[in-house]
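1. Would you be able to build a 3D model of this:
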Amino acid sequence: MVGRLELTLDSKEIDYKNSSNLQGVIMENIDNEYADILHTQGYNPYSQYVYTKDNKVIWCINTLDEKAYDKIIQRLLDDKFNEFTIKNRETPIKITEKRIQKKSKNLFLEEFYNVKGDKYYNIQFITPTSFKSNGRYMIFPDLRLMYKSLMKKYSASSTDMDMYDEDTLEQLIESSEITRYRLQSTVFPLEGVVIPSYKGSLSIRLHGNDTISRYARLLFSFGEYSGIGIKSSIGMGALKLLNDLK
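-> Alright, predicted model coming up:
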């Protein structure tokens, strides 16, 4: 099961630049034992980011398995968690609304088997996105890095399904083509340094058979919860699939 908690914040000053501080808020409000586990393991079963919609600031927290949902989202749903403070800001930030969404992972597979794939997938990178390859930050979308990131995140979140497969990865790459993009380079601030990254949107055309198109859709749909690329637990790589399932 994946989950999403959207918190509407009574503040116009919070944006993605505060994301690493917001991760600290999460850690302060969950069990210390579980927080310690998250700090020591290589895989984070959650992502979080900030975005603005209808002139409202929304903090979105996603969990990728049931344990993370119970330990993170359930704790933040507590009525007592109605405001918080972040580093270098004394005034508490009030939470004016909470919205919750849950989705069984079986639904991703049901959509894979029952809904025909599209020829084009339109992707929006909501927050600064970056990948690291050979020790360097990659600030332009690379299909291999994109698909590989999503496959590994899906596999890490599932105890009974390994999504990562080199042959399938190669099929996805060979069958995909970036046909249109509107991107801008940017940076993501993190503890005194900045990470080169990009934001914007792109369209991917699938040339392969319908099965490979469905596979790509499954990965992008999951990516709406997991994020894509590096540091999705501190606000980077928030992704939205703009295609509507038919």
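
2. Going by C-alpha atoms from here, please, whenever you check contacts or count neighbours.
-> Will do.

3. Which helix in the chain has the most residues?
-> Counting residues, the longest helix found in the chain (DSSP state H) is helix 210-226.

4. Who are the packing partners of that helix?
-> strand 2-9, strand 46-53, strand 56-63, helix 105-114, helix 143-157, helix 166-175, strand 239-241 (3 or more C-alpha pairs under 8 Å, 6 or more residues apart in numbering; DSSP states H and E).

5. another one to check against the first:
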Amino acid sequence: MLRLTEFKLEFPEGIQVKPEMGSVFHGALMGKIAPEAAERFHEMNLRPYSQAVFWNREESTACWRIGTLDEYAYEQLIGPLEGCRELFLKQKGYAVQLQQGCLLRENSPEVLSQEMIQRTESPSGARWQCHSVMSFKQKGRYVILPDARLLYQNLLQRWNTFYPEIQLEADDLSEQLADHCRLNRYDLHSQVFSVEGSRIYGCMGTMEYQFFGFDMLKRIQGLLCSFAEFAGVGIKTAMGMGSVDIKLL
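-> Sure, this is the predicted structure:
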């Protein structure tokens, strides 16, 4: 089951909320869960969750979002936070107040796939809002702009890893998807994300893509965009990067 859970946060007076705080919250979260679960997650190449901290301008509040891709991740990560009203950030030396978690979205990969197939019309595009720094890595170097091929490669890898029974397979599928996706407009800026002593360059902001070509290609693009809200996009999504909201057009 795919779930997106959000906690409203209250920081001590004078503290400015920054997306890179996601890495600090990840450390605090690992300290809350069972040690064997933390070890299991640490050993995974792709983790079945994403999380990020950001400032919601519309609601004028700090938010902590955790996306879980299976039952195990939800039980191990969200369970220990139920009833938790304060999270101590050891790296910062202060505590943050948490409101009761709110389940923003929930769906199964099977239903999500079926809903996209059964849509009366295939989506014509998608509008993206990046809540935390998004970046990719190719040939050992960071790619700070949202290249469509890297974007789809990343999402396809996550989907096929966690849902092998609903594989999205075809020759050069990520190439086909990228070739039938056009960036129409964007409002992005470069941003640095500091994690574990490293500075990672990426981007934040909004962008809008247009889908074209075969009907099924557009439906797969819509499916992956819906999935991205739970999984995050790009590198280090478990550490606070790549959190997105996406509206299909």
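
6. how big is the angle separating the longest helix of structure 1 from helix 143-157?
-> 70 degrees (axes from the mean of the first three to the mean of the last three C-alpha atoms, to 10 degrees).

7. In structure 2, which residue range corresponds to helix 210-226 of structure 1?
-> Alignment of helix 210-226 of structure 1 against structure 2: residues 215-231, by TM-score structural alignment.

8. what does stretch 183-195 of structure 1 give?
-> Using TM-score structural alignment, stretch 183-195 of structure 1 pairs with 188-200 in structure 2.

9. For Lys231 of structure 1, find the nearest of the helices and strands packed on helix 210-226 of structure 1.
-> strand 46-53 (8.5 Å; C-alpha to C-alpha).

10. Pull the distance from the closest one to the chain's centre.
-> Here strand 46-53 of structure 1 is found 8 Å from its chain centre; the criterion is C-alpha atoms, centre = their mean, to the nearest Å.

11. other SSEs contacting that strand?
-> helix 19-28, strand 56-63, strand 120-129, helix 210-226.

12. Could you pull up the contacting residues of whatever residue of structure 2 lines up with Tyr51 of structure 1?
-> Mapped onto structure 2 by TM-score structural alignment, Tyr51 of structure 1 lines up with Phe54. For Phe54 of structure 2, the contact set (C-alpha atoms under 8 Å, 6 or more residues apart in numbering) comprises Val17, Lys18, Pro19, Ala62, Cys63, Trp64, His131, Ser132.

13. again, but for Phe112 of structure 1
-> For Phe112 of structure 1, the contact set (C-alpha under 8 Å, 6+ apart) comprises Arg214, Tyr215, Arg217, Leu218.

14. quick one: which of the helices and strands packed on strand 46-53 of structure 1 is nearest Tyr198 of structure 1?
-> strand 120-129 (5.1 Å).

15. looking at structure 2, where would I find the counterpart of the closest one?
-> Mapped onto structure 2 using TM-score structural alignment, strand 120-129 of structure 1 covers residues 125-134.

16. got the buried residues for that stretch?
-> By 16 or more other C-alpha atoms under 10 Å, the buried positions in stretch 125-134 of structure 2 come out as Gly125, Ala126, Arg127, Trp128, Gln129, Cys130, His131, Ser132, Val133, Met134.

17. Superposed on structure 1, what's the mean shift for it?
-> Compared with structure 1 after the fit, stretch 125-134 of structure 2 shows a mean deviation of 1.3 Å (mean C-alpha distance after the TM-score superposition for structure 1).

18. Quick one: residues in contact with that stretch.
-> Identification of contacts with stretch 125-134 of structure 2 by C-alpha under 8 Å, 6+ apart yields 19-20, 52-54, 144, 146, 191-193, 202-211, 218, 222, 225, 233-235, 240-249.

19. What's the PyMOL line that selects buried ones from these?
-> To isolate the buried ones among the contacts of stretch 125-134 of structure 2 in PyMOL, judged by 16+ other C-alpha under 10 Å, type:
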select buried, resi 19+20+52+53+54+144+146+191+192+193+202+203+204+205+206+207+208+209+210+211+218+222+225+233+234+235+240+241+242+243+244+245+246+248
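
20. residue furthest from the geometric center of structure 1?
-> No residue in structure 1 sits farther from the centre than Glu90, which is 28.9 Å out by C-alpha atoms, centre = their mean.

21. What's the match for it in structure 2?
-> Aligned partner of Glu90 of structure 1 by TM-score structural alignment: Gly93.

22. Next one: that match relative to Cys84 of structure 2, how far apart?
-> 18 Å (C-alpha to C-alpha, to the nearest Å).

23. likewise Phe227 of structure 2?
-> 28 Å.

24. Those two - which one has more neighbours?
-> Phe227 (23 against 14; other C-alpha atoms under 10 Å).

25. residues in contact with that one?
-> Each residue near Phe227 of structure 2 by C-alpha under 8 Å, 6+ apart is listed here: Leu155, Trp159.

26. repeat for Glu191 of structure 1
-> For Glu191 of structure 1, the contact set (C-alpha under 8 Å, 6+ apart) is empty.

27. State the number of residues packed around Gly140 of structure 2.
-> 7.

28. got it, and Arg141 of structure 2?
-> Arg141 of structure 2: 8 neighbours (other C-alpha under 10 Å).

29. now Pro189 of structure 1
-> Other residues lying near Pro189 of structure 1 total 16 when counted by other C-alpha under 10 Å.

30. Tell me the spacing between it and Tyr69 of structure 1.
-> Look at Pro189 of structure 1 and Tyr69 of structure 1: by C-alpha to C-alpha, they are 27 Å apart.

31. Same question for Ser203 of structure 1.
-> Distance of Ser203 of structure 1 to Tyr69 of structure 1, computed by C-alpha to C-alpha: 32 Å.

32. next one: Ile61 of structure 1
-> For Ile61 of structure 1, the distance to Tyr69 of structure 1 - C-alpha to C-alpha - is 10 Å.

33. out of the two, which sits in the more crowded spot?
-> Using other C-alpha under 10 Å, the more surrounded residue of Ile61 of structure 1 and Tyr69 is Ile61, with 26 against 23.

34. counterpart of that one in structure 2?
-> Ile61 of structure 1 maps onto Ile66 of structure 2 when the alignment is built from TM-score structural alignment.
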